[in-house]
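[1] next input, structure requested:
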Amino acid sequence: MRVLVVGGGGREHALCWKIAQSPLLTRLWCAPGNAGIAAIAECVGIGAEDIPAIIAFVRENAVDLVVAGPEAPLTLGLADHCRAAGIACFGPSAAAARLEGSKTFTKEVATAAHVPTADWARFEDPEAARAYIRAQGAPIVVKADGLAAGKGVVVATTLAEAEAAVTEIMEARIHGAAGAAVVIEECMLGEEVSVFALCAGTEAMFLGAAQDHKRAFDGDEGPNTGGMGAYSPAPAFTPAIEAEVMARIIRPSLAEMAARGTPFTGVLFAGLMLTATGPRLIEYNVRFGDPECQVLMLRLESDLLPFLRDAAAGHLPAEPPRWRDAPALVVVMANQGYPGPVVNGSAIAGLEAAAAVPGVAIFHAGTRGAPGAITAQGGRVLGVAAMAADLAAARDAAYAAIALIDWPQGQFRRDIGWRAL
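    Coordinates of the predicted model:
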């Protein structure tokens, strides 16, 4: 098969890394890719959101399957344009991708499907939003309604913090058009877990779970980020909880989407809170998580490509995926200042030595250059991942590899995996 992966982050590096191992693969491209992806796929200079250029490329190169990495091209209709051109695409239609593109839409679907989730309200007027917050009290959650690259959520512990979030999102527009409206939710208590399901219409197959670390600093302090590390499996996510999630959350949501005429195809990422009364939906994403994808790909024993191919064709494989028993953990190395403004171009050395640590795989997220001359470009830059006999050994291997990376501009959390350990 001739495959194009769309995107250029750590998730896409992990997808390319796994797809490249498939005996079904004949050629692999990535648009736009990054310095790490270039070692295993042909990177093409097309932006992930340049839909016309992507369609022209897949036609010219007889691509068999397009695999969408990030959410933005999906919300822009990448899958629709591929299918209109007769090209298979792993990912939902633009209409179905509203599950991530609009927090309001997700809450409406969850409510209609009787999916357990937080109480919520939507506001387009900032003063009304602040009045609602004062009436509800803190802690409370404020979310930008639209796409904000994983940064549009504020878990406010005080009324002042919640009201400030409304000001920043709706009036200062720190997330741009995503902040035209906000969804305000009750603050659920428990452990957060990321659950993935391979979907084709009303059919769903469990595709792994992980726990990630959203806060920027050790001890779950600081601002929310796109994710500073993850591990899998998640000890708190038991087989009984898995069965409950598939029956009460995933499949009812798919049935509601199909009833609305917007059936979902691809991977559905459910962010869940494991509360005292059972699992409850926080949000849906319409693609693999980042950095969760990195640990899932390390643990996945099955060939990934048939799963992507079959779902893109509208059906699920006959057999569920096989997983390695060994746990995996990834630590994200970010540019100094992330998730705020960063300075690009700092040199990164020592990657070869770090990658030689047993059990370690390094996934590039925001890099440029060639081996020996790698520079940082963006917020999250590297994902240093490891798989070992137990989670403590995987953690130790990842941090041993980080110690060999010479990048003074980098920052990372030193407590990834603390909940499980």
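[2] from now on I want contacts and neighbour counts done on CA atoms only, so please keep to that.
    OK.
[3] figure out the length between the terminal residues of stretch 409-421.
    Start-to-end span of stretch 409-421 (Cα to Cα, to the nearest Å) is 28 Å.
[4] ok, now which ones touch the residue nearest to the spatial centre of the chain?
    Central residue of the chain (Cα atoms, centre = their mean): residue 289, 1.9 Å from the mean position. Contact analysis of residue 289 by Cα atoms under 8 Å, 6 or more residues apart in numbering lists 11, 194, 269.
[5] reformat the residues you listed as a markdown table; add secondary structure, neighbour count and distance to residue 293.
    Formatted as a markdown table, these follow (DSSP: H, G, I helix; E, B strand; the rest coil; neighbours: other Cα atoms under 10 Å; distance: Cα to Cα, whole Å):
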| residue | secondary structure | neighbour count | distance to residue 293 |
| --- | --- | --- | --- |
| 11 | helix | 26 | 6 |
| 194 | strand | 25 | 10 |
| 269 | strand | 23 | 11 |
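[6] and for comparison, fold this next one:
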Amino acid sequence: MKVLLLGSGGREHALAWKLAASPLLTKLYAAPGNPGIAQQAELVALDISNHVAVAGFCRDMKIDLVVVGPEAPLVAGIADDLRAAGIRVFGPSKAAARLEGSKGFTKDLCARFDIPTAAYGRFDNLAAARAYVEKVGAPIVIKADGLAAGKGVTVAMTLAEALDGLNACFDGSFGSAGAEVVVEEFLTGEEASFFCLCDGTTALPFGTAQDHKRVGDGDIGPNTGGMGAYSPAPVMTPEIIERTMREIIEPTMRGMAELGSPFAGVLFAGLMIDENGPKLIEYNTRFGDPECQVLMMRLKDDLLVLLNAAADGQLSHMSVRWRDEAALTVVMAAQGYPGAPEKGSVIRGIDGERGDGTQIFHAGTAINAGALVANGGRVLNVTATGATVGEAQRQAYAAVDRIDWPQGFCRRDIGWRAVEREAGR
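    All right, here's what the predicted structure looks like:
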């Protein structure tokens, strides 16, 4: 099979790495890709926002399947345009991708179909939103309605922080994504990420993980796109998984079908788990980043077979097997992130330094004058496996410490919840 992978981040490098291992694969292209992805795929200089150009490339190269990595092309409708051109694609339609593209849409869906989630309000003007926040008080959560690259959320512990979060949305800090806001009840508990592969009818459970959104050790500082993750998430017990499927995923699948937008692709539920069970924080409609990296490290089965089955509506015949090992990834970011990252610094010490069970996925890199350089905020995903999360953590940080990149930084406590559980604390 000839496959085209769209995207250029750490998630896409992990997908490329896993797809390249499939015996079904005859050729893997990636657009636009990155220097790490170039180890597994032929990079193509395509503008993936130009759907006509992408479809033309697929026809010319006789592509059998397009795998869409990031959310923006899905929300823009690339899956619809490719399907209309007769090209098979793994990823939801524009209408189904509203589950990520509009937080307000998802909250309304939850209300309509009795899916447990935080209480909320939707607002398209600052005055009404301020009045609601002042009435409810803090702690409270402010979310830009649209896509904001993981940065449009303010978890406000004080009223002043909440009002600052509203101002950031309505003053254009997140562009059009902040033209409408969702104001949510502050939930307590433990967060987890739960994934399903979907084909419009069937939702096949596809692993658990726990992300670390805050930039600093001890979960302090501003939210980011994710500073690290591990899998599996111990909080996602068999009972919690069963309840998540029954109370959250299955009603969502039925609801989207009823609305005329059946969901096919990756359904990624961000959950809050407390003594009453799981609640939906939000949906994403693609693999998480950096959760994808740890899932791909643990996946025992052929990813391409599974994605094909999803594209063909055949997931009811499939199952997923996982390696017993835990996996953990540490994000190395450029100084300045999650604000304006410093680009262009040289990264050394990546090649030839890995032990068994360790992979370094490129998230924001480029080649400049023959040297590997930082070209984004989150730059590398240093990923390892181990018999326990603690062992995977030690392996990952040992690999981090072998990388020569003074201008980079990372959290040093990724996996702390699971490590404490393992230690019996």
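[7] of the contacts of residue 289 of the first structure, which are still contacts in the second structure?
    Shared contacts between this structure and the second structure among the contacts of residue 289 of the first structure (both residues aligned by TM-score structural alignment, their matches' Cα atoms under 8 Å) comprise 11, 269.
[8] out of the contacts of residue 289 of the first structure, which one sits closest to residue 346 of the first structure?
    residue 11 (22.0 Å; Cα to Cα).
[9] distance of the closest one relative to residue 213 of the first structure?
    The value you get for residue 11 of the first structure to residue 213 of the first structure, if Cα to Cα is used, is 16 Å.
[10] what of residue 18 of the first structure?
    23 Å.
[11] tell me which of the two has more neighbours.
    For residue 18 of the first structure versus residue 213, the count of surrounding residues by other Cα atoms under 10 Å is larger for residue 213: 29 against 19.
[12] can you tell me which residues contact the more buried one?
    220, 227, 228, 229, 230, 416.
[13] again, 10 Å this time
    Contact analysis of residue 213 of the first structure by Cα atoms under 10 Å, 6 or more residues apart in numbering lists 192-193, 219-220, 224-231, 291-292, 331-332, 413, 415-419.
[14] narrow the residues you listed to those in helices?
    residue 292 (DSSP state H).
[15] buried among the contacts of residue 213 of the first structure? Need that as a selection in PyMOL.
    Restricted to buried positions by 16 or more other Cα atoms under 10 Å, the PyMOL selection for those reads:
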select buried, resi 192+193+224+225+226+227+228+229+230+231+291+292+331+332+413+415+416+417
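[16] ok, which stretches of the stretch 101-250 of the first structure are helices?
    103-112, 126-136, 159-166, 239-245 (DSSP state H, counting those that start in this stretch).
[17] who wins for proximity to residue 93 of the first structure among those?
    Per Cα to Cα, nearest to residue 93 of the first structure of these: helix 103-112, 14.6 Å.
[18] for that closest one, packing partners?
    helix 98-101, strand 120-123, strand 140-144, strand 182-186, helix 251-259, strand 278-285 (3 or more Cα pairs under 10 Å, 6 or more residues apart in numbering; DSSP states H and E).
[19] quick revisit: could the helices of the stretch 101-250 of the first structure be laid out in TSV, adding mean neighbour count?
    Shown next, in TSV, are these (neighbours: other Cα atoms under 10 Å):
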stretch	mean neighbour count
helix 103-112	20
helix 126-136	16
helix 159-166	20
helix 239-245	14
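[20] let's have those in CSV, adding distance to residue 41 of the first structure.
    Shown next, in CSV, are the helices of the stretch 101-250 of the first structure (distance: least, Cα to Cα, whole Å):
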stretch, distance to residue 41 of the first structure
helix 103-112, 34
helix 126-136, 46
helix 159-166, 41
helix 239-245, 34
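[21] tell me which of these sits nearest to residue 44 of the first structure.
    Nearest to residue 44 of the first structure, of these and by Cα to Cα, is helix 103-112 at 32.6 Å.
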